[in-house]
Every structure is written in structure tokens, then in C-alpha cells.
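Novice: Any chance you could fold what I've pasted below:
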Amino acid sequence: MDEDIKPMLHTLVYVKQWGRYLAFAEKRSDTRDDSALNLVMRTGKPEEHGCLEWSPIKDLREARKDGYRSMNPCPVFSQSQETLFLFFICIEGRIREGALSPGQTRLCYVATDNAGETWSEVKDLTETVGGINLLHYKTFAVGPGHGLEVDRSWSGLGSSTTNKRLLIPAYVITKRGNSHSLLFYSDDDGESWQAGKQLVQECGENQVAEVRVNGGTESYLYCSSRSTWGRGLQQVPRTEALSDDAGESFTKLQTLALKETPHGCQGSVLAFPALKRRGAAVAGHRHGGPSSGSGSDTWLLYSHPARGPLNGEGQWIRRDLGVFLRESLQDGGGRDHKPWGEPHILHHGMSGYSDLAEGSAEGHFACLMECGEAAKLRIVFKEFDISEIPKPAGGSMSGA
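Specialist: Next up is the predicted model:
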């Protein structure tokens, strides 16, 4: 890519049906949000001996509206349709986010059923999302990061036509400048979309993961959201919440065990089936997981810069992109409850946004992340195994 072009705000998804990673990002001429040009993508195909064959960078000419710049890619894959929906926002002209007025941001998506070889025409949903008037807000955004498809039958919300729900993480910014997380969701394979209730706490960029507990008899959505109310070098708790109605509403956890870097940062969360063992590790995994029928059937990974600025550095400096493991949704409600393990550092040094994806093999994962030095942050793809992630203190715990 040209050195004068800077990829920013990226997302990653692995689609098993296509046997490919799909990576998306904004293409900018500068690091400022008003310099965004368009969205770009690459696909990565796993080859023998653990290698990946990446396609050339492709401009997504379909993902745009005349007179607007495209930002914040957020893909979600529909298993039933074998279709990937790529959500994004379109912002009018070159107006910076802080100067936006209601009506200058649009909610859009394009779709592909052939791993990005071709795309549908852009669809603007701004004035058709149920349960919210997006034109009432100063601005709003989706992602950046991946969406999710969940099974509503676990929450008793399924219907005779479909049990699947597509989820897009989003946030709105009020006219007073307050930010609140929420989800957009579809129960009809993307034909129509609704807005869930906003989190009461002031928070922004978020991701959700589906966690099954108690032998698979219950299912929750776990939400990890960027806290936006910290000031200066203040470290505030990251907002963590649970939903038992497939994302229509959330309740904040009693124990907020994750800390933000100053001013907060986007983070990624990913759920995967708990790796169980009886006397021997599974797929080289060294952790002992909960036994079948008890505790959590799902583990969580979370990626985020593990450190803020060093002495004398600027307030917005973020360092050491780490991946954390959580083996249970149990909410201890006390200061000594530490559900997350210590981070496995994927990159030492300057870091930023990230997105996690499950790989093609059990216990294998990938992360697309910003890292580098100062104004020269670049987007890097890195794979890792669950055996590299430190175990939470106290081991596996009971379910929610």
C-alpha cells in the first residue's frame, strides 16, 4: 500500500464455509477521522504447514454513498444464508466527528455470498431501524469489529420461522456529547433491523459474545464496552454487562474487573467452546476446563492494550496489546474477584485497536491489531494458540 495511505479502524472474521479470513479496514490519507477515503479488504486462505495466502488489497467501491466517507466496518455472517453483511457508517463530506450534527451520519451495509468477490448495492437503513430515531442523535457508529449471529431459542425468543438473530454492536452520541452502547439486531435474515435498549452507563465502542452455561441449558450475551467518562490519566473500569434476552437489554456486572487505559480504547471479545480435559490436555491446551454439565460451557478471550502511557508520555498513548482469558461468567461482586487471567502480550510497544477471530483449528485464534510507533501505527495480523494464554487465578469456576 502507498506510504501516504494509512489503514485504520479494522475488523477480522473467519468464515468456515469459505475457508477464509476476511479483513476490512478504513483507508485514510491521514490519521484524522475526516481523512477517511473508503473501505478496503483482503482475504486470507490457510494453506498447508500453517501458512496463509493473502489476496491483494481491494477497494470496496460498492460500500459508499456519493458525498459521504465510509467508516467503521463491522461484518456479520449469516449461517443460514451463507451471506456476509458488512455494516459501516457514512459521514457527510469532511466534517470531523466532534463537529457533526444530527442527520449527517448514515447507517449502511453491503452483502456478499462469495467471500467478497462481488458485493450487493449499498443499502441505507438510517431511517428504517425500529425502536430508535437515529436522526435524533449527534452521530452514531457501528463496530469497529465483528458482529455476531446467535441462537434465540436459548433465550426463549425463537419463532416458527427462524431462531437466528444477527447482532451489530453500535453506539450513539447524544446532542450533549454523551455516548451509550447498544445493539442493532435482525430476526429475519437481515430484511429488517431493530435497536436494543442503550446501556445506562456512559460507554461507546463495544463487542458482544454468546456464552452458554449450565450444560448448555442457558445462554447469555456478554458485552465489553469502552468506558468514555475517564478524564486525563484516570484509569476507570471498563463497562461489562450481560443480556438474557439476546441483546435487547443489558445489566451491568457487579464486579468490573477490567481497567481502561486513559481515555479508553476499543477492545475485542470472542467466545469459544470451553476446552475440557480428563487427565490429559486437549489439542495441547494446558488448562483444566469445567466438566460437562456444570459451570461455563464457553470461555472468553479479550484483547486490549494492557498498559497506558509511561511517565512523561501523552495521555493517549497505549502500549502492549494483550489477550486475556476468562473461564466463567460468575460475578463475584467483590474487589478480590479476578475472573480474567494475566494478558499474553501479542505486541510489546505502541498499540491500539484490535479484533479477534476464531481460527480453523480448535484452540487456534487470530488477531488483527494496530501496532508500531507513534504516528506510524500499522495493521498486523497475528495468530496464537490458547495454550499461550495465562489461566485466570483460581482456575475454572461455576456458571452465572
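
Novice: C-alpha only now, for contacts and for neighbours.
Specialist: Fine.

Novice: what comes up buried for stretch 220-231?
Specialist: For stretch 220-231, burial by neighbour count (16 or more other CA atoms under 10 Å) applies to Tyr220, Leu221, Tyr222, Cys223, Ser224, Ser225, Arg226, Ser227, Thr228, Trp229, Gly230.

Novice: give me the number of residues near the closest residue to Gly145 other than its chain neighbours?
Specialist: Leaving out its chain neighbours, the residue that sits closest to Gly145 by CA to CA, 6 or more residues apart in numbering is Thr11, at 4.5 Å. Neighbour count for Thr11, taken as other CA atoms under 10 Å: 29.

Novice: Surely Thr11 is in a strand?
Specialist: Yes. Counting by DSSP: H, G, I helix; E, B strand; the rest coil, Thr11 is part of a strand.

Novice: how close does it get to Cys371?
Specialist: Applying CA to CA, to the nearest Å, the value for Thr11 to Cys371 is 14 Å.

Novice: same check, this time on Ser80
Specialist: For Ser80, the distance to Cys371 - CA to CA - is 36 Å.

Novice: Between those two, tell me which one has more neighbours.
Specialist: Using other CA under 10 Å as the criterion, Ser80 and Cys371 rank with Cys371 on top: 25 against 9.

Novice: Here is the second sequence; please produce its structure so I can put it next to the first one:
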Amino acid sequence: MAAPRRPARAVLFRRERTGLTYRAPALLRVGPARALLAFAEQRLSPDDAHAHRLVLRRGALAAGAVRWGPLRVLETAVLEEHRSMNPCPVLDAGSGTVFLFFIAVLGHTPEAVQIATGRNAARLCCVTSRDAGLTWGSARDLTEEAIGPALRDWATFAVGPGHGVQLRSGRLLVPAYTYRVDRRECFGKICRTSPHSFAFYSDDHGHTWRCGGLVPNLRSGECQLAAVDGGLLYCNARSPLGSRVQALSTDEGTSFLPGELVPTLAETARGCQGSILGFPAPPLSRTRGEGWWPAARSPPHPPCPSPGLQDSPREGAQGTLGGWVPRGPFCHPQPWGDATKQPGPEPEWVPLQSMRATSPPPGPTWLLYSHPTGHRARLHMGIRLSRSPPDLHSWTEPWVIYEGPSGYSDLASLGPVPEAALAFACLFESGARASYEDISFCIFSLREVLENVPTGSEPPSYKDKPWGRCSPS
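Specialist: Now for the predicted structure:
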């Protein structure tokens, strides 16, 4: 069997010599303008206590290609004397408004100190844009409105990071978690706290926000949400219990049923944020000629003739060629990278072939999941597929899209692109020695997922290697 392909990769944010570091990526595609908004934290160092402010790069999506603009600091996404963290955007499709949620944390107070003392230092904030991320309004502090008296029982809380979702009913959902104080009095100190996932929601296009109920049982933290079959809302969360935790809601996130451990989705040591994305399962054709090909078979067309970007001897220091990514496994023009650089001579591009799936999908919704595949450290960013959520055992083995240190990630659906039924993007932390050196961007098709997720009984081994320290956060 041929080695799995790696999507072409572009670095959107890179750690600077001054120590400025970019963490916690979030990615959102915005409607008719077909814009991509890539958010990140800008930190004075990799330490979360040194988070500083939020930044944005705006990409233009056309004909399956993305052209990125320069890095911009979101000057309005701040509270005085607070640091801005955890970007979490959600789009209200009806009004075209982008809500960028984040937490503003007082001074340099680390999350661990808040948990240990039971004294919350975080505020729930958001800024909005009505022009696809070109301009942003002033920050709204929604803490009292959305949380209210419950905040007294929280040691701390956060949103995302990563994207929120809008349901068919119009409800907007922002994934979140809190460390609830389970027992406060113990010789004047906090005795016990526990992390629980939940969601903030709005039923009036973002005019007002409320706090949903917590996942009641298992310890669950940073999470993302997706609507699945049967009117259910699916939550997939980071956990210190060795595996991911999933929980379902039958009332659109107002409350959650007890969570379950997902044995097929192992966590890294101390856990790591991961991304979940729901999308419509591809339709089946009636004839073999128009059907969906099993992943184990070769598709009836020649493979892409060129290697991926990482194999190119002409790759520049920023991971791009004059701001353009040459043809790779995605086989389509992808002008990513630094918009301040002038593109060189246009390379020869290969069109993306029409995609074919593997087997009849059991339901109309599938899920993608991105997360490091290393067990002891944050290594090897992987993509998994579930064709029958929320079945605990429906996840495939991972397709590793980047070998090396990698951490937080966020997925977005790009919808149909020329010559392809469905394409996705992933924005993820990456590096050569540590997972917080870069934030990379790549595009891949559903067909590539289906061809590269392992289908045999013996999945490929990506053993942890001594890539250096990959500090969790």
C-alpha cells in the first residue's frame, strides 16, 4: 500500500525572534464573500500567562484557492488590564454577522492559580463584524448576562478555542468549559474542582446570550460541537481520563446527557484540544460508474503527479513559494501564504478530480476530527472520520497530515470547490521541535480523507519520537 499523502501546508503564523508566539488557532468560513478568517492568540512567550491579544489573517477563497492578507491585530478585542485568549468565532448566517468570542483574563493570572484558589479572573467577551472580518466593533462584556450568579461556583472558565456552530433552528452555540468548585471549605482553601464542558447559546441572532447546562459526570474540558442525526447536538471534549469524552444534547445545548469515554479516540498525556466538524454525507449514485469507490481500491484516474509542498526543494523559510503553494496532494491551485510577497511565475496546476466515497453512509451526517496522534506527547496531527456518529466505535484510524510536533487545531468546511464535491481546511499548531513554533494551514478533499484513513486491521504506527519538549497548556 502506498504511503499516505500529506496535504500541502502553508505557515500563517510563525514564532518571532522577539519571543512573540502564536497559539490557539480558530478558523471560520464566512458566507457569500467566501472569506476565511484565521484567528490566533499572540503571546509574549509560549506561556498562557503571557497571552497578549488576538490576531487575524483574512483569506479570499476563489476556485478552490486561498489568498491570505497580512496579519492584523484585533485592537477592539480587549478589556483594559486583561489579556485576550481563546478566540472562538461563530457566524449568524441570517444576518451575516460574525461573533468572535474570547475570554479576557485579569493581568497575568494563570488558569492553574484560579483553579487552586477558586477565584475566577476571566470575563466572557465578544466583538462582532458585519463585513466578513474587515472591521470589528467594540468589545461586549457578557459575563453577568450569560453566566450571572453561577459564576460564584466557578473557579474559572473559557470558550473554545475553535469555532462555534449555528443550528437549523437559528440557535447560535459557543463551546465552553468551566472548572466547577465541588467543595470549597477545607481549612480555608479549595478542596476539589472538576472541569465540565457546556455551551453558551443565543436564540435571537446574538442580541442576548445564556449559559447551558454542564456535562454532568465525566471530567471534560475544551470542546467543540456539531449537529448530528436525530436532532442531536454532539459534544467532543478534551479529558484527563485517557480518552476523549463525548456527550449528547436533545435540547440544542440547553442541557447535556451524561458523557461517555470514546475508547477509539485516545488523548495525549494531560490532554489536548481537538476539533470536530459535521458535514452532510455524500449522496450515493445508482450506478457503479457514478458510485462511491471503496477506499481500499484505486480510483479510476491517475494519481496527482507531484509531491507535497514539504517535499519541494524550493520551499522558502515561511513554508510558501512567493506566497503561493504549488500543486500537492490537493492537486489544485492554492495561493496561500504571506500576501506581502509577490508571486513568482505561475506553476503548472493540476485540477482536483471528482471525489468518490467508500461505502453507503448509514446516515446523513458524518464527522471529521483533528487531534495529535501521539500518546505521550503532542505529535503528528491526524484526521479521523466517523460515518455513524455518535457511535463510540465508528471512528477510523487517523490519517496523519503532518508528522512532527503539533497541538491545537480547528477544522472548517469549504463546501464544493471546482472539480470536487467537498473540501475542508485545517488550521493547526505545528513545529520542528515544539508544537508552538508555527500555526499551519492546509486544504484537503473528502476523497483524500477516504483514500488515506487506514482501513486495514493493522493501523500505521506513529510512535512518539524525541522531537523535544511539547509543553501542554
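
Novice: I figured Thr264 of structure 2 hits Ser386, correct?
Specialist: No. Counting by CA atoms under 8 Å, Thr264 of structure 2 does not reach Ser386; the two are 10.9 Å apart.

Novice: Which neighbours do those two have in common?
Specialist: Listed as contacting both Thr264 of structure 2 and Ser386 by CA atoms under 8 Å, 6 or more residues apart in numbering are Trp395.

Novice: In terms of neighbours, single out the busier of these two.
Specialist: Using other CA under 10 Å as the criterion, Thr264 of structure 2 and Ser386 rank with Ser386 on top: 20 against 14.

Novice: Verify the stated contact: the more buried one with Pro398.
Specialist: No. Contact between Ser386 of structure 2 and Pro398 fails when scored by CA under 8 Å: they sit 10.9 Å apart.

Novice: The aligned partner of Gly407 of structure 2 in structure 1: helix or strand, and which one exactly?
Specialist: Gly407 of structure 2 maps onto Gly352 in structure 1, with residues paired by TM-score structural alignment. Using DSSP states H and E, the element containing Gly352 of structure 1 is strand 344-358.

Novice: Run through the neighbouring helices and strands of that strand.
Specialist: Contacts defined by 3 or more CA pairs under 8 Å, 6 or more residues apart in numbering; DSSP states H and E place strand 344-358 of structure 1 against strand 6-15, strand 268-273, strand 298-307, strand 319-326, strand 364-372.

Novice: Hmm, Leu256 of structure 1 is touching Thr239, no?
Specialist: Yes. Under the criterion of CA under 8 Å, Leu256 of structure 1 makes contact with Thr239 at 6.7 Å.

Novice: would you turn the helices and strands packed on strand 344-358 of structure 1 into TSV with distance to Pro169 of structure 1?
Specialist: Formatted as TSV, these follow (distance: least, CA to CA, whole Å):
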stretch	distance to Pro169 of structure 1
strand 6-15	13
strand 268-273	11
strand 298-307	16
strand 319-326	20
strand 364-372	18
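
Novice: so what corresponds to Ile383 of structure 2 in structure 1?
Specialist: By TM-score structural alignment, Ile383 of structure 2 lines up with Val323.

Novice: Tell me how far the nearest residue to that match once chain neighbours are set aside lies from Asp4 of structure 1.
Specialist: Using CA to CA, 6+ apart and skipping the chain neighbours, the partner closest in space to Val323 of structure 1 is Ser303 (4.4 Å). For Ser303 of structure 1, the distance to Asp4 of structure 1 (CA to CA) stands at 28 Å.

Novice: And those two? Which one has more around it.
Specialist: With neighbours defined as other CA under 10 Å, Ser303 of structure 1 and Asp4 compare such that Ser303 has more, 25 against 9.

Novice: And the more buried one, what's its match in structure 2?
Specialist: Using TM-score structural alignment, Ser303 of structure 1 pairs with Ser370 in structure 2.

Novice: quick one on the thing from earlier: could you provide the buried residues of stretch 220-231 of structure 1 in JSON lines, with additional columns for secondary structure and distance to Asp188 of structure 1?
Specialist: Putting the buried residues of stretch 220-231 of structure 1 into JSON lines (DSSP: H, G, I helix; E, B strand; the rest coil; distance: CA to CA, whole Å) gives the following:
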{"residue": "Tyr220", "secondary structure": "strand", "distance to Asp188 of structure 1": "21"}
{"residue": "Leu221", "secondary structure": "strand", "distance to Asp188 of structure 1": "19"}
{"residue": "Tyr222", "secondary structure": "strand", "distance to Asp188 of structure 1": "23"}
{"residue": "Cys223", "secondary structure": "strand", "distance to Asp188 of structure 1": "23"}
{"residue": "Ser224", "secondary structure": "strand", "distance to Asp188 of structure 1": "26"}
{"residue": "Ser225", "secondary structure": "strand", "distance to Asp188 of structure 1": "26"}
{"residue": "Arg226", "secondary structure": "strand", "distance to Asp188 of structure 1": "29"}
{"residue": "Ser227", "secondary structure": "strand", "distance to Asp188 of structure 1": "32"}
{"residue": "Thr228", "secondary structure": "coil", "distance to Asp188 of structure 1": "33"}
{"residue": "Trp229", "secondary structure": "coil", "distance to Asp188 of structure 1": "36"}
{"residue": "Gly230", "secondary structure": "coil", "distance to Asp188 of structure 1": "39"}
